[in-house]
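> need a structure here:
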Amino acid sequence: MLWSKFKNLKLGFKIIIGIIAIIFLPITLTLLVIELLIRSIKNRKVLGIIISGILTLGFLFSDVVYITGIYEGITTDSTDLALEKEQQEKEAEARAKAEQKQKEEAEKAAKEKEQQEKKEAEKLPTKPIEYSSIDDLKKAYNSKLNDIMDKKQIQELDKEKITSNDVINIAKSSKSLIGQASSDSQKIDLSGYLVSLDDLNHNTTDTVKNEIYEYLVSEYKSNKLKDKDNFYEYLYLTKYLYTSFSDVNNQKADTVFDMYQIVKDNYRNLDIDSNINQVNKSLGIKSISNTSTNKVKKHSSSYKKSNSNSNKSSNNNSSNSSIVYCNGGTSSSNKYHSSPNAHGMKGAIKMTEKQAKASGYVPCKKCY
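From the prediction side, this is the model:
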């Protein structure tokens, strides 16, 4: 029946049905066997019924297996596609996380670099500003004069990193600039300017100051403060240390001030005996008197010398504690006077004579 219907079809339909029959061959065979079974039943052929029935059952079983295989294949393909899609999504998510992490690390590195650069920019120096010429030094000093007189901090250096050796090296290097001055008085004044501008008294620890003090004491005991080759170093150090100690008004300040006078007056070939006696006294060093065969002359000389030194010391202490008036305001003169209005002076700065000398001022010849 099926076959007769198939033969009556047009060629195009035959081809289509043929292709479908081949694709679904187990089902096609099953249908043919079923048709054979129906014919055997109609014709009542027992053998045909048995054979076609067995074939029908066999093909039905194979159809079930075939259809199950197709279904499982489709299901497997769908599952594989789903798993593949899920895997792709996971990989995409992992890539996104990796890219995000990389971006965050890059931002963190950039931030750390920025902070480091900022920290480096804010880092304090360990050396004072250097001046290329004496004129630059004078201009800087005059621009900061009021702050210097008010004992304000002029520079901000890395205090914790500056050592006593650093201070000594800075003092030694002052020769290259101060040595350009033409006169001894100018050298002394300019050294005082440089000490004030370098402002190491505000930028060194008490430990460093005490180490410099011990260094100067050692140099003094070795009679090196009179060494003119080291004049610039000792002048700088004694002035720096006196400026540091003068605020606390202790014995060290007086000792260092006398050392300062020894250095600068010895360089100018002036008398330094009274200052030496003062330093010896403060350090507990006994002064050695000249021996003489004539005991009377010896005692007389010692007595006169003692009185002379006593008078010098008394006059020196009196002078050091007397009040003077230094040029201030817009004046750049380094003179101090006996009255605040001397010679039409304006903006006079009041201080003791000892402080004035330590700051580089000299007495006015008309007042003294």
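> Please make it C-alpha for all contacts and neighbour counts, starting now.
Will do.
> Let me know the next secondary structure element after the host helix or strand of residue 39.
Taking DSSP states H and E as the criterion, residue 39 maps to helix 25-43. Using DSSP H and E, the helix or strand that follows helix 25-43 towards the C-terminus is helix 46-122.
> Another for comparison:
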Amino acid sequence: MKSLHAQHHALADSNYQLDVLNPAQTAGARFPAFGAKLRETGLLPLRPTEMKVLQVNVGKMCNQVCKHCHVDAGPDRTEIMTRETMQQCLDALAQTDIQVVDLTGGAPEMNPDFRWFVEGISALGRQVIVRCNLTIIVANKKYNDLPEFFAKHGVQVVSSLPHFAAGRTDAQRGEGVFDRSMRALHMLNAVGYGVEGSGLNLDLVYNPSGAFLPGNQASLEREFKQRLTRDHGVSFNNLLAITNLPVSRFLDYLIESGNYDGYMDKLVQAYNPVAAANVMCRSTISVGWDGLLYDCDFNQMLDLPVAASSTRHIRDFNLDALQNRSIVINQHCYGCTAGAGSSCGGATA
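The predicted structure follows:
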């Protein structure tokens, strides 16, 4: 397994510098360097467009241990963002026009300063997105009022639900997760989330349970809405179809199941230059639980910091330097550019 992990990231050092290896260097590689694909389509070096989203991972602690989690989150993780680092995020926001703050984890709600942080972001007049795993709402009485708290601050809730069938969801996220997710969705619906005209947005996230690309996002949304309404009386706004990137637990699964080569072939062959031009890292900065800055959440999990030496930490946030950086790429980036594309907001092409 170790050698395949090394193979997957073998081109990283050159891609950090955003320069493609020459043919002699890549001759032994199983798959072409992602940078080579970008160069073929006129996108190398990959540069930011307009900074629209500050994505903040407030900690890796989670009440679940999902099979495909690229964060490798779970109840045993102790990495938690401090209030001091959160304040540095607020200070950075105050000096920019970035309008959206996307809070992730783990289960972000498990950070003891989570509500303080949401209130601070809201006070700056910025939109808050919370990536809620749903089950946290019913996991403990202290979280039962999260729907009301979210509604009070106009939080956009984005939640993973791998399938409208209980068996498919539980296989990926753990036994009983589907039923607990339905309970949480009913609680969110009860305060207006996912209800037409309420202004409270509830989006669900679909990702495949195996080594294949997601289907058409619009078709999946229609099917999810039909089945969840009919079978469970649940409503939501949008379905976001996300490709599983070969990172962390999903990479382990690909290697252990013998699907690594086949899956990477799918991603490489499905490379879409339109999706590549719209990748989320061009309009997003990701903040790690310790305040370090990354081009995206996946780079964060691979310890690939931004290529802007003067602003590697949120306390040194410099929008001009970040706007002029080159985006760090690696082989996992094929996942964001395959087919209809993939981002934290769903399909991109």
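> TM-score of the superposed pair?
TM-score of the superposed chains, computed with TM-score structural alignment, normalised by the length of structure 2, equals 0.25; 158 aligned residues with a C-alpha RMSD of 7.1 Å.
> circling back: report all helices and strands that the helix holding residue 39 of structure 1 contacts.
The contact analysis (3 or more C-alpha pairs under 8 Å, 6 or more residues apart in numbering; DSSP states H and E) places helix 25-43 of structure 1 against helix 11-23, helix 46-122.
> swap the cut-off to 10 Å and go again
On a contact count with 3 or more C-alpha pairs under 10 Å, 6 or more residues apart in numbering; DSSP states H and E, helix 25-43 of structure 1 meets helix 2-7, helix 11-23, helix 46-122.
> Where is the longest helix in structure 2?
helix 217-232 (DSSP state H).
> Which element is encountered next along the chain beyond that one?
strand 238-241.
> which residue ranges form the strands in the stretch 201-350 of structure 1?
323-326, 335-337, 349-352 (DSSP state E, counting those that start in this stretch).
> Just checking the distance from the first one to the centre of its chain.
Spelled out, that is strand 323-326 of structure 1. 43 Å (C-alpha atoms, centre = their mean, to the nearest Å).
> Residue 243 of structure 1: which of the helices and strands packed on helix 25-43 of structure 1 is closest?
Among the helices and strands packed on helix 25-43 of structure 1, the nearest to residue 243 of structure 1 by C-alpha to C-alpha is helix 46-122 (27.9 Å).
> Tell me the helices and strands packed up against that closest one.
helix 25-43.
> For the helix or strand harbouring residue 38 of structure 2, buried residues please.
Using DSSP H and E, residue 38 of structure 2 falls within helix 34-40. By neighbour count on 16 or more other C-alpha atoms under 10 Å, the buried set for helix 34-40 of structure 2 is 34-38.
> what would those residues look like in CSV with distance to residue 321 of structure 2?
Below are those laid out as CSV (distance: C-alpha to C-alpha, whole Å):
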residue, distance to residue 321 of structure 2
34, 24
35, 22
36, 25
37, 26
38, 23
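> TSV please, covering the helices and strands packed on helix 25-43 of structure 1 and showing distance to residue 186 of structure 1 and mean neighbour count.
Shown next, in TSV, are these (distance: least, C-alpha to C-alpha, whole Å; neighbours: other C-alpha atoms under 10 Å):
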stretch	distance to residue 186 of structure 1	mean neighbour count
helix 2-7	133	10
helix 11-23	118	12
helix 46-122	36	13
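> quick revisit: other SSEs contacting the helix or strand following the helix holding residue 38 of structure 2?
Scanning forward in sequence from helix 34-40 of structure 2 by DSSP H and E, the next helix or strand is strand 53-57. Under the contact criterion of 3+ C-alpha pairs under 10 Å, 6+ apart, strand 53-57 of structure 2 touches helix 83-94, strand 100-104, strand 127-131, strand 284-287, strand 293-294, helix 297-301.
> out of these, deepest packed?
Among those, strand 293-294 has the highest mean neighbour count (mean count of other C-alpha atoms under 10 Å), at a mean of 29.
> returning to that earlier point: which of the buried residues of helix 34-40 of structure 2 sits closest to residue 265 of structure 2?
residue 34 (12.5 Å).
> In this structure that closest one contacts residue 16, no?
No - judged on C-alpha atoms under 10 Å, residue 34 of structure 2 makes no contact with residue 16 at a distance of 11.4 Å.
> Residue 55 of structure 1 against residue 34, yeah?
Yes - at 8.5 Å, residue 55 of structure 1 counts as touching residue 34 under the criterion of C-alpha under 10 Å.
> where do the contact lists of the two overlap?
With contacts defined as C-alpha atoms under 10 Å, 6 or more residues apart in numbering, no residue is shared by residue 55 of structure 1 and residue 34.
> State the distance from residue 70 of structure 1 to residue 77 of structure 1.
Shown here: residue 70 of structure 1 relative to residue 77 of structure 1, a distance of 10 Å by C-alpha to C-alpha, to the nearest Å.
> Over to residue 147 of structure 1?
As judged by C-alpha to C-alpha, residue 147 of structure 1 and residue 77 of structure 1 stand 89 Å apart.
> and what of residue 305 of structure 1?
Distance of residue 305 of structure 1 to residue 77 of structure 1, given as C-alpha to C-alpha: 122 Å.
> again, but for residue 30 of structure 1
28 Å.
> if we can go back for a sec, looking just at contacts, which helices and strands does the helix holding residue 38 of structure 2 meet?
helix 12-16, helix 273-277, helix 334-337.
> again, only using 8 Å
Secondary elements touching helix 34-40 of structure 2 (3+ C-alpha pairs under 8 Å, 6+ apart): none.
> In a markdown table, list the helices and strands packed on helix 25-43 of structure 1 along with distance to residue 311 of structure 1.
Output for those, formatted as a markdown table (distance: least, C-alpha to C-alpha, whole Å):
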| stretch | distance to residue 311 of structure 1 |
| --- | --- |
| helix 2-7 | 153 |
| helix 11-23 | 138 |
| helix 46-122 | 55 |
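> what about the host helix or strand of residue 187 of structure 1, distance to the chain center?
Per DSSP H and E, residue 187 of structure 1 falls inside helix 184-198. Relative to its chain's centre, helix 184-198 of structure 1 lies at 31 Å (C-alpha atoms, centre = their mean).
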